[in-house]
Structures are given as structure tokens and as C-alpha cells.
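1. here is a sequence with its predicted model. Questions after.
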Amino acid sequence: MSETVEGGSAPDRLAGPYEPDELDRLDEQLIALVLLRARRARGRQSDRRASGLPMSPLARENAMLRQYTERLGREGTAIALAVLALSRHR
């Protein structure tokens, strides 16, 4: 544990300019995948709506929620709900 001083911890102040690392690259990949999934879901919703069907089958959404929850725990549910919300709005 580092000692906190005014202006942040000593290691933070000494770190110098921020340089992207592996976590930043992973974040960019996650964002790109979430956006891709949202676009694909909106496309399917449009197709279903044009066919007179509900925008999204609830069974599919429930299966997705279960999968995220089983794999990631309670936080997975929140992630799945956020992904579904992004898929509906944009």
C-alpha cells in the first residue's frame, strides 16, 4: 500500500505521462464488440418489426441474462442489462 500525499500517491506523481497499456487495448476491444453487438441487435429488431413480430423475443433476452449472470455473477446481470439497453437505443 502506498502512502497518500497531497496530489495523489507518490507512485502516481512519479509515473509521468500516461501511456496506454494492455488494459486500455482490451477496453477498446470490449467497446468495439459491444457496439457491434448493439448494431446487429438493432438490425434484427428492425427485421422483426418489419415482419410484424415483437422487436426482441423475450426468451432470447432471458437466455442472455442467465448466461451473463452464470458466467460473471451479479455484475454480469448489470452488464447484460446495459448491453440490452444499448441495443435498443441509438
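-> Perfect, I can see it now. For clarity, every value in this text was computed on a predicted model and none was experimentally measured.
2. okay, CA-based contacts and neighbour counts for the rest of this
-> Fine.
3. ranges for the strands of the protein?
-> For the chain, applying DSSP state E gives strands covering 4-5, 8-9.
4. now mean neighbour count and distance to Thr77 too, for those strands, in JSON lines please.
-> Formatted as JSON lines, the strands of the chain follow (neighbours: other CA atoms under 10 Å; distance: least, CA to CA, whole Å):
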{"stretch": "strand 4-5", "mean neighbour count": "10", "distance to Thr77": "35"}
{"stretch": "strand 8-9", "mean neighbour count": "12", "distance to Thr77": "34"}
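5. count of neighbours near Thr77?
-> Residues lying near Thr77 (other CA atoms under 10 Å) number 19.
6. take a look at this one as well, against the first:
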Amino acid sequence: MRSVRTGVSAVTYEANSVIVVGGFNGVRRLKSTEFYDHRVGLWYPLPDMEITRSNFGIEIMNGCIYIAGGFDGTRTTSTVERFDMRAYKWEVGIC
């Protein structure tokens, strides 16, 4: 990964890649997203989530990544975000 993190969530995308989202870097919660392409062995940044968080649920469905819940550094959250791979953007509250 391009950045050190714990409490991260990850999901397989297609056959040769993994998407890693959020987490905690030892100082603060993260909203960054990284894409690992196994075919070339490289990490690439994706757009940041809207909300910083760690320890959350993640799922991929119909070309979108869904993030639910987690810890934002102050409290547990019930928010949901969706990353649309085709539109290449995050949206809050979409479910």
C-alpha cells in the first residue's frame, strides 16, 4: 500500500485487483482509497471517501463499492457511502 494503515477494509475488484479503503495511520482516521493492480504489481490512488473512518463494513455490487458504519475518530457512525467505479466518485447516503 502507498500509506501505512490499520483497521482498513478491502474488497476484490474483478479478477486481478484489490481496493483498500480508509483505516487508521496511528495518528488519524483516513478517507483515502487505494487500488492494487496485481497484473503490474502497483498501487494507484482513487478518490477519497467523503467521511474519514476505520473498522467498517465493505461490499462490492454492480460496479459500486458500498461502505457502511465504522468509527470516525470520535464516534461510531451509521453512515453509508458508495463509490461508483464508472462515475469515479463517492456519494454519501446512497443505498
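-> That came through fine. Since this is a predicted model, take the numbers as computed values, not measurements.
7. care to give me the TM-score?
-> The TM-score (TM-score structural alignment, normalised by the length of structure 1) is 0.22; 40 aligned residues with a CA RMSD of 4.9 Å.
8. ok, back up a step: which one of the strands of structure 1 lies closest to Leu33 of structure 1?
-> Shortest distance between Leu33 of structure 1 and the strands of structure 1, using CA to CA, is found for strand 8-9: 33.7 Å.
9. how distant is the closest one from the center of its chain?
-> Distance of strand 8-9 of structure 1 from its chain centroid, counting by CA atoms, centre = their mean, to the nearest Å, is 29 Å.
10. in stretch 38-52 of structure 1, what counts as buried?
-> Ala38, Arg39, Ala41, Arg42, Gln45, Ser46 (16 or more other CA atoms under 10 Å).
11. farthest pair in these?
-> Across the buried residues of stretch 38-52 of structure 1, the longest distance by CA to CA is 12.3 Å; it joins Ala38 and Ser46.
12. before we move on, the earlier item: need the strands of structure 1 in a markdown table (columns: distance to Ala85 of structure 1).
-> Shown next, in a markdown table, are the strands of structure 1 (distance: least, CA to CA, whole Å):
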| stretch | distance to Ala85 of structure 1 |
| --- | --- |
| strand 4-5 | 39 |
| strand 8-9 | 36 |
